Every structure is written in structure tokens, then in C-alpha cells.
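In: Predicted model and sequence follow; I will ask about them next.
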Amino acid sequence: MKEMDQGIQYMKEGKLEEAAKYFTGAIEQNPNDPIHYINFGNLLLHMKDYGRAQKFYQKATQLDEEAATAFYGLGNVYFEQDEFNDARVNFQKALTLGLDEADVYFMLGLSCLYDEKFKHALPYLQRATELNGEDADVWFQYGLALAQTEQLTNAKEVFIKVLELETNHSDAHYNLGVISLFNENIQEALAHFTRALEIQPEHILAANGKNQIEKMLADNE
């Protein structure tokens, strides 16, 4: 096993000190190879040491201006610090350089979504569902973007898809409840809010929705 591969294996096993030692050795032996800086950046990102991770990714981009995974790493560094505009720039750079993977589209879409650029988020999240159609969270975030752009019929279909992939997805039930309430389907909304609370009893939004419906029904008796 190569030294770099051993370091990655240590990371997977949670042996972070051992991984750092191996990556340090790899950089000392091959100081002009960007992959070693990227791997060390990934380790530091995992450890939430964002400042140092950023420096290692930037060093990789200095050594190789087309190191797509380094720009993806930088995007994650900025995303984790809620710097969504910088995150988008770097994720987009990774895509431009050929990192055509579901995770890149997903993180680019999330960066737009969290920065309330909902329409911009849609094509990236849609592409992520095409590349990773079995991930419930990818579908859920796509559903949120649809809902935020008032495409409620499409959003409903996507949230139903989420439940097909993950039956006990409380937030999918909550959002289906909101859509049902918007469509004045009170009993369906109540059923979704109730199910969300069965799955996650501390779901405050579902509890509020359920209480409001029950109060409204009681007032109409």
C-alpha cells in the first residue's frame, strides 16, 4: 500500500494522528505533488481546522491550477463557515475543471439554497438527483428548492420520492403537511404532521402545525 493510500485508510478508520503523520511524510518526500496537500486538507477539514485546510488546498491549486478536487475542498471549507458565495465560486470551478460528480452539484445547489438563491439552486440539485438517485437527502433538498420557488406540485412529488427512499423522514412528512395545508387539504396535512411527530417527537414545526389544525377544527365544531 502506498504511503498516501495508507494515510487515507487511517482517515477512514478514524486514526487521525496516524493519517497526519503519513500525509506529512508524503509532502516531505514529494513537496511538488498537489495530491498530498489535498489529502492533508481533507484531513484538516474533517477535523474542522478550516484555516489550515484552506492553506493546504490553496497550496495544491498553486502547484496545479487545474486541481479540481482542491477547489472542491476549498468550497467545503467556505461552506462549513457559511461563506456561501465563496463556496459557490469554488464548487463551480471544480465543475468547470471536470469534477462532474453528484457531490459537487449537491454542494453547489446547497450553497445556493442556504444563501436563499432558490432558483439558482434548482438545476444543480436536479442534476445531483440524476447522478445520485438513491440518496434521500439529495431529493429532499431538491424538494425544498422546488417548494421555495412555489412549484408545489413538483415539490410534493419529490417529497413523496423521499419517503419511498426513507420511510421515516420526518421533514418530508412536515413539508408534505405544509403543501397539503396550502392546498386546503386539512385532514391530509394533519396526518403528515402527526406522522412527523411520531417519527420525531421534538419536531417543533410539525407540532405547531398539528396544534393549529386541531384548534381550527375544534373552533369549527
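Out: Arrived safely, thanks for sending. Residues are numbered from 1 along each chain as shown.
In: contacts and neighbour counts: CA atoms only from here.
Out: Noted.
In: Please determine how far the residue nearest to Asp137 when sequence neighbours are not counted is located from Ala136.
Out: Counting by C-alpha to C-alpha, 6 or more residues apart in numbering, Asp137 lies nearest to Val162, which is 7.6 Å off, once chain neighbours are set aside. Using C-alpha to C-alpha, to the nearest Å, Val162 is found at 5 Å from Ala136.
In: for comparison:
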Amino acid sequence: MMDKNQQAIELMKEQKYEEAAGLFNAIIEENPQDPVGYINFGNLLLHINDSERARRFYERAIELDQDAATAYYGLANLYYEASDFPAAQENFLKAIEIGLEEADAFYLLGMTFFHQEQYKLALPYLLRATELNPENIEYLFQYGLSLAQSEHIDDAKPIFQNVLELDDHHSDAHYNLGVIALYEENLSVALDHFNQALAIQPEHALAENAKTQIMNVWNNTEM
């Protein structure tokens, strides 16, 4: 027999949001001192883009329990979606400090640094996300990108290759391997990667520009 929280979460999954809200409301009325009801209601409100009310529910959960890691995580997601990366960062950090060992929390924390162009600070969190979920292509790719942006080109290369092992149709991994090949002054390998990126995604403007530059170099060399 499912408890009311589980029932409400199932209703959310079925997109029966009004029914789920009614159930979460009943849970809170029955147990007004239990933060779980507020956190779940906050998650529902965030899901339907009522972020202001969601914030109030998360904050109420934290008032009831300073160590409610998932309430901080909910707040962090709320701020992340609003592109308030410093506030998101603070709350992801708090959730992790309390003990939330979720790959997604480390990934999003890393991405708060990435979006602020603090690539080196992003690295340990993105690395941890890939350790917790090594099959997640997005985690791997963003980790590789942060390595490249931090000028750790030699470390980035095998990460992008790993991305292609998991998904050989990842146009951005091909593009970045092409850029690395340019750094290595290997124009033919670079061109091959740019061509593959364009075969997968014909409108890939960066790959198109890079390919054009290589062709110009070759054409000028042949003159």
C-alpha cells in the first residue's frame, strides 16, 4: 500500500497536478511539522513553473529542518532555472555539504561555475558527476568542455573520445576533437571531425566555419 506522499508523486508523474496538489496539501495539514510535505509540494510547484510559491515551500521546509538537503536542492534548481547562478551555487553546495550524494547535484553545481566562465572551479564537481554516473553523456561532455576551456587540452581529448564511444552521433564532441586536432596542427584529422560534425548536424555553424578556414589554408598553400 503506497503512502500519501508516494501516491502524490505518482499523480505528478501522470501529470495529474491538481490531484497531486490536493494530496500534498492534505499531507501538510496532517503533519505541519514534517518538511517532506513542503519539499514535495515545492517540487510540484517548480515543475509547473510557479517558482515564487515553490521558493516559499522550500524555505518553510528549511525552517523546520536546517538539514533538509532536498529542500536546498529544490531551491538550487529554482535559482538555476532563473539563471541566478550564485544563489544556485550556494544552495547546491549546502545540499552536498549536508550529504546529498546525487550526480545531478554535482553536475548542476559544476554548471553554475561553467555559466559564470569559472571553468577551473567547475572541474571537480563535473568530475564527481561523471564518477557517480559514468554513462551520462551530458556530464562527460560538459566535463570535457570545461577541461578544454581551462586549457587542459590533453585531458579533454580522451573525454570527448569517450563521449563518441557512448554516442558516435555527438556532433559537438566531433567539433571539439576537431578543434583539438587544430591545436595539434593535424589539419586532416581536424577536417575529418568537422565533416563528421556537419554530417550529423548540417547547420553546425562552428564546424562549417572551421572547415572553411582549413580549406582556405589548403587552397592558399596549393597556389
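Out: Received the coordinates, thanks. Computed from a predicted structure; not experimentally measured.
In: Give me the TM-score for this pair.
Out: The TM-score (TM-score structural alignment, normalised by the length of structure 1) is 0.96; 221 aligned residues with a C-alpha RMSD of 1.2 Å.
In: Have a look at Val162 and Ala136 of structure 1 and say which one is more surrounded.
Out: More crowded of Val162 of structure 1 and Ala136, by other C-alpha atoms under 10 Å: Val162, with 25 against 22.
In: Specify, as a residue range, where the strand or helix carrying that one falls in structure 2.
Out: Assessed by DSSP states H and E, Val162 of structure 1 sits inside helix 152-165. The alignment of helix 152-165 of structure 1 onto structure 2 (TM-score structural alignment) covers residues 153-166.
In: could you say what helices and strands the helix ranked longest in structure 2 packs with?
Out: Counting by DSSP state H, the longest helix found in structure 2 is helix 205-222. Under the contact criterion of 3 or more C-alpha pairs under 8 Å, 6 or more residues apart in numbering; DSSP states H and E, the helices and strands touching helix 205-222 of structure 2 comprise helix 187-200.
In: once aligned to structure 1, how far is the helix it packs on on average?
Out: Compared with structure 1 after the fit, helix 187-200 of structure 2 shows a mean deviation of 1.1 Å (mean C-alpha distance after the TM-score superposition for structure 1).
In: elements contacting that helix?
Out: Helix 187-200 of structure 2 packs on helix 171-183, helix 205-222, going by 3+ C-alpha pairs under 8 Å, 6+ apart.
In: List the contacts of the closest residue to His204 of structure 2 other than its chain neighbours.
Out: Nearest residue to His204 of structure 2, sequence neighbours excluded (C-alpha to C-alpha, 6+ apart): Leu198, at 6.0 Å. By C-alpha atoms under 8 Å, 6 or more residues apart in numbering, the contact set of Leu198 of structure 2 is 171, 204, 207-208.
In: repeat for Glu66 of structure 1
Out: With C-alpha under 8 Å, 6+ apart, Glu66 of structure 1 has these contacts: Leu97.
In: what about it, which SS state?
Out: coil (DSSP: H, G, I helix; E, B strand; the rest coil).
In: The residue nearest to His204 of structure 2 and Leu182 of structure 2, how far apart?
Out: In terms of C-alpha to C-alpha, Leu198 of structure 2 sits 17 Å off from Leu182 of structure 2.
In: Can you say which helix or strand has the spatially most central residue of structure 2 in it?
Out: Taking C-alpha atoms, centre = their mean, the centroid of structure 2 lies closest to Leu108, which sits 4.7 Å from it. Leu108 of structure 2 is part of helix 103-115, with elements assigned from DSSP H and E.
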